[in-house]
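Visitor: starting from these lines, generate the structure:
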Amino acid sequence: IRRSITNLTFSDHFKRPNSKAPVFDVITRPGTVSSTRYVPDSIAKPSYATSGIVVGVPKEMEAKSAEQIARMRDSCRLAKLIVNRVSKCIKAGVTTDELDKFAHSLCIEHNAYPSPLNYRWFPKSVCTSVNNVACHGIPDDRPLRDGDIISIDVSVFYNGYHGDCAETHVVGGSVDDRGKALVHTAEECLNRAIQVCGPGQPLREIGRVISIVADQAGFTVVPAFCGHGIGSYFHGPPDIFHFENEEEGEMFEGLVFTIEPVISEGSPEITILDDGWTAVTTDQSRTAQFEHTVHICSEGVEVLTVL
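Guide: Model prediction:
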């Protein structure tokens, strides 16, 4: 079972980078993580909700039926609604644990289960990745600061299906120009990747386009994290690589997957902290991530995580 680091002083958690500019907090250790939030028995739960063990994942890519797609539209719209609501609360002084609490309450209010909760023993209901945390940051008691960059990843299990999306936001008005460019580029990588999706398109085209966009802007793709198939299962085939690759496989009608590139302003390499989840860049550079769940259809591609 994965554990969280607790009982550390505030000064132990964070330090300033050595470079003169930009100045931002580098996350070196997780903060204190609150107890697991309660989900009422009346809410339908995925198979791992109690055990943390994932079952029922298909071995091959699958085409969803019209009914399945309709249900996924509902779950994906709800995920987008929640990420929009939570994003409005992002400001200096707010802790990521408070963001998690609000997201959790919105899930319960809409009779949905927060997909990350106890998935392979992840302890919270959303992922919040700040500054040099590339992915899978665990919400904790650290207050956000003016100048931070934060990615929030919201996933819900609703009506038997998962919906998954993520956004990155700047905190306050003191984020430097390169930080703003990083966030813009990460979103552009996602948007350009979606544009090349459609029946018969190679899956590897997604990674090729993302790599070009990131490189032209002077940033790098973090290859450790990929998109994934999604449905009644949280993660399944295909793996969607966000870097240039030679993987085989084509998109087909009814295929549903996420695209979620993590873009770094420096090194693409990451290391995992002692909590078993928090992934930080090895050179302490900042990252940004955007994510949508998409459906390959006869018209090309449908973004499901929209309102």
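Visitor: CA atoms for contacts and neighbours, from now on please.
Guide: Fine.
Visitor: could you pull out the helices in the stretch 101-250 of the chain for me?
Guide: 177-195, 204-216 (DSSP state H, counting those that start in this stretch).
Visitor: just put the ones you listed in CSV and tack on mean neighbour count and distance to residue 238.
Guide: CSV is the format used below for those (neighbours: other C-alpha atoms under 10 Å; distance: least, C-alpha to C-alpha, whole Å):
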stretch, mean neighbour count, distance to residue 238
helix 177-195, 20, 16
helix 204-216, 20, 11
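Visitor: as a markdown table, the ones you listed with distance to residue 76 would be great.
Guide: Output for the helices of the stretch 101-250 of the chain, formatted as a markdown table (distance: least, C-alpha to C-alpha, whole Å):
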| stretch | distance to residue 76 |
| --- | --- |
| helix 177-195 | 16 |
| helix 204-216 | 21 |
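Visitor: quick one: closest of the ones you listed to residue 256.
Guide: helix 177-195 (12.2 Å; C-alpha to C-alpha).
Visitor: please generate a structure for the following sequence too, so the two can be compared:
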Amino acid sequence: MILIKTGDELRRMRDAGRIVAEILALLSEKIAPGVTTLELDRLAERECRKRGAKPAFKGYGGFPFSICASPEDRVVHGFASDRPLVEGEILSIDFGVVWKGFHGDSAVTLPVGAIGAEKQKLLDVTRRSLEMGIAQAKVGNRLFDISHAVQSYVEKHGFSVVKEFVGHGIGRGLHEDPQVPNFGPPGQGPLLRSGMVLAIEPMVNAGKGGVKVLEDGWTAVTLDGKPSAHFEHTVAITEEGPQILTAV
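Guide: A predicted model of the protein is given here:
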């Protein structure tokens, strides 16, 4: 069942989203060669607690960290580690909080120092595909209008969407109905209504779309070893159009 949020619930979700955006911005400023993702994880948790919020991921299904830190060919759900980041890599950070009973969830992929043109294109296309999906998150559209907008933009630029992991509804639960695929035919799926809140999150591979999960049971990597990018926003569907709750 897709839950419709009240005005008060949306206000709390905006607050949760603002906290996510603020902390992701702080983490983004710290990314540089030599920094470890474990340092970033600890910073995220400190900043979260400072604001009176709770990290949404830590302990969720047994996940051991506050952020998902996924460099290079890691697609999503990567573990923070003490390995220093290396110049030329890209790093995806997925982060969420719980604030007054409601969740915010967002992800970015960022360069570690200077990166090559193909990696920069991957980041630009993935970010833009999220924007294209959000533009379709409006009253009267169908869910797969979002999906199709993402997929068609990504594939037009020669990249592949990941199909094993998808976006989701969000609210009191981190993952609510409906699932939000990054692929599919337009004009299909549930009708979008005011008060729905969706976490839209394209995961895009530079090579083929296939992924596998490592032995830790969480970390997903590309099958061909090529890099992957991930961008996400929590988006409210309103009569005035889509509202990004996790924008800075």
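Visitor: report the TM-score for the pair.
Guide: Here the superposed chains carry a TM-score of 0.98, computed using TM-score structural alignment, normalised by the length of the second structure; 247 aligned residues with a C-alpha RMSD of 0.9 Å.
Visitor: re earlier: closest to residue 283 of the first structure out of the helices of the stretch 101-250 of the first structure?
Guide: Nearest of the helices of the stretch 101-250 of the first structure (C-alpha to C-alpha): helix 177-195, 15.6 Å.
Visitor: so where in the second structure does the closest one end up aligned?
Guide: Residues 117-135 of the second structure are where helix 177-195 of the first structure lands when matched by TM-score structural alignment.
Visitor: and that stretch, how far from the first structure on average?
Guide: Compared with the first structure after fitting, stretch 117-135 of the second structure has a mean deviation of 0.4 Å; criterion: mean C-alpha distance after the TM-score superposition for the first structure.
Visitor: contact partners of that stretch?
Guide: Contacting residues not belonging to stretch 117-135 of the second structure are listed as 90, 109-110, 145-151, 153-154, 157, 159, 200-206, 227-232, 235, 242 [C-alpha atoms under 8 Å, 6 or more residues apart in numbering].
Visitor: one more pass at 6 Å, please.
Guide: 146, 149-150, 153, 231 (C-alpha atoms under 6 Å, 6 or more residues apart in numbering).
Visitor: can you tell me the centre-most residue of the first structure?
Guide: For the first structure, residue 153 is the residue whose C-alpha lies nearest the centre (C-alpha atoms, centre = their mean; 3.7 Å).
Visitor: which residue in the second structure aligns with that residue?
Guide: Aligned counterpart of residue 153 of the first structure in the second structure: residue 94 (TM-score structural alignment).
Visitor: next: residue 286 of the first structure.
Guide: Matched by TM-score structural alignment, residue 286 of the first structure corresponds to residue 227 in the second structure.
Visitor: give me the three-state assignment for residue 292 of the first structure.
Guide: strand (DSSP: H, G, I helix; E, B strand; the rest coil).
Visitor: how much space separates it from residue 261 of the first structure?
Guide: 10 Å (C-alpha to C-alpha, to the nearest Å).
Visitor: kindly report the same for residue 89 of the first structure.
Guide: Relative to residue 261 of the first structure, and taking C-alpha to C-alpha, residue 89 of the first structure is found at 24 Å.
Visitor: these two: who's more crowded?
Guide: Remark: of residue 89 of the first structure and residue 261, residue 261 carries more neighbours, 31 against 12, as counted by other C-alpha atoms under 10 Å.
Visitor: who touches the equivalent of the more buried one over in the second structure in this structure?
Guide: In the second structure, residue 261 of the first structure lines up with residue 202, judged by TM-score structural alignment. Neighbouring residues of residue 202 of the second structure by C-alpha under 6 Å, 6+ apart: 182, 230-231.
Visitor: most neighbours among those residues, which one?
Guide: residue 182 leads those on contacts (other C-alpha under 10 Å) with 30 neighbours.
Visitor: I'd assumed residue 146 was in contact with that residue.
Guide: No: using C-alpha atoms under 6 Å as the test, residue 182 of the second structure is too far from residue 146 to be in contact (7.5 Å).
Visitor: just give the nearest non-adjacent residue to residue 2 of the second structure, would you?
Guide: Nearest non-adjacent residue to residue 2 of the second structure, counting by C-alpha to C-alpha, 6 or more residues apart in numbering: residue 177, 5.2 Å away.
Visitor: how much space separates that neighbour from residue 167 of the second structure?
Guide: With C-alpha to C-alpha as the criterion, residue 177 of the second structure and residue 167 of the second structure are 10 Å apart.
Visitor: higher neighbour count, those two?
Guide: The neighbour comparison of residue 177 of the second structure against residue 167 (other C-alpha under 10 Å) goes to residue 167, with 23 against 17.
Visitor: wait, the more buried one touches residue 199, no?
Guide: Yes: judged on C-alpha under 6 Å, residue 167 of the second structure makes contact with residue 199 at a distance of 5.4 Å.
Visitor: quick revisit: OK, contacts around the nearest residue to the residue nearest to the centre of the first structure once chain neighbours are set aside?
Guide: Spatial nearest neighbour of residue 153 of the first structure, excluding adjacent residues (C-alpha to C-alpha, 6+ apart): residue 166 at 4.2 Å. Applying C-alpha under 6 Å, 6+ apart to residue 166 of the first structure gives the contacts 152-153, 290-291.
Visitor: which of these are retained in the second structure?
Guide: Among the contacts of residue 166 of the first structure, the contacts conserved in the second structure (both residues aligned by TM-score structural alignment, their matches' C-alpha atoms under 6 Å) are 152-153, 290-291.
Visitor: and the gap between the residue lying closest to residue 147 of the first structure once chain neighbours are set aside and residue 84 of the first structure?
Guide: Spatially, and ignoring its direct neighbours in sequence, residue 147 of the first structure is nearest to residue 175 (4.4 Å; C-alpha to C-alpha, 6+ apart). According to C-alpha to C-alpha, residue 175 of the first structure stands 21 Å off from residue 84 of the first structure.
Visitor: now the contacts of residue 202 of the second structure as a markdown table including distance to residue 43 of the second structure?
Guide: A markdown table is the format used below for the contacts of residue 202 of the second structure (distance: C-alpha to C-alpha, whole Å):
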| residue | distance to residue 43 of the second structure |
| --- | --- |
| 182 | 31 |
| 230 | 21 |
| 231 | 20 |
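Visitor: which of these lies closest to residue 48 of the second structure?
Guide: residue 231 (20.4 Å).
Visitor: where's that closest one relative to residue 193 of the second structure, distance?
Guide: 24 Å.
Visitor: check residue 202 of the second structure too.
Guide: 21 Å.
Visitor: go on, residue 171 of the second structure?
Guide: 15 Å.
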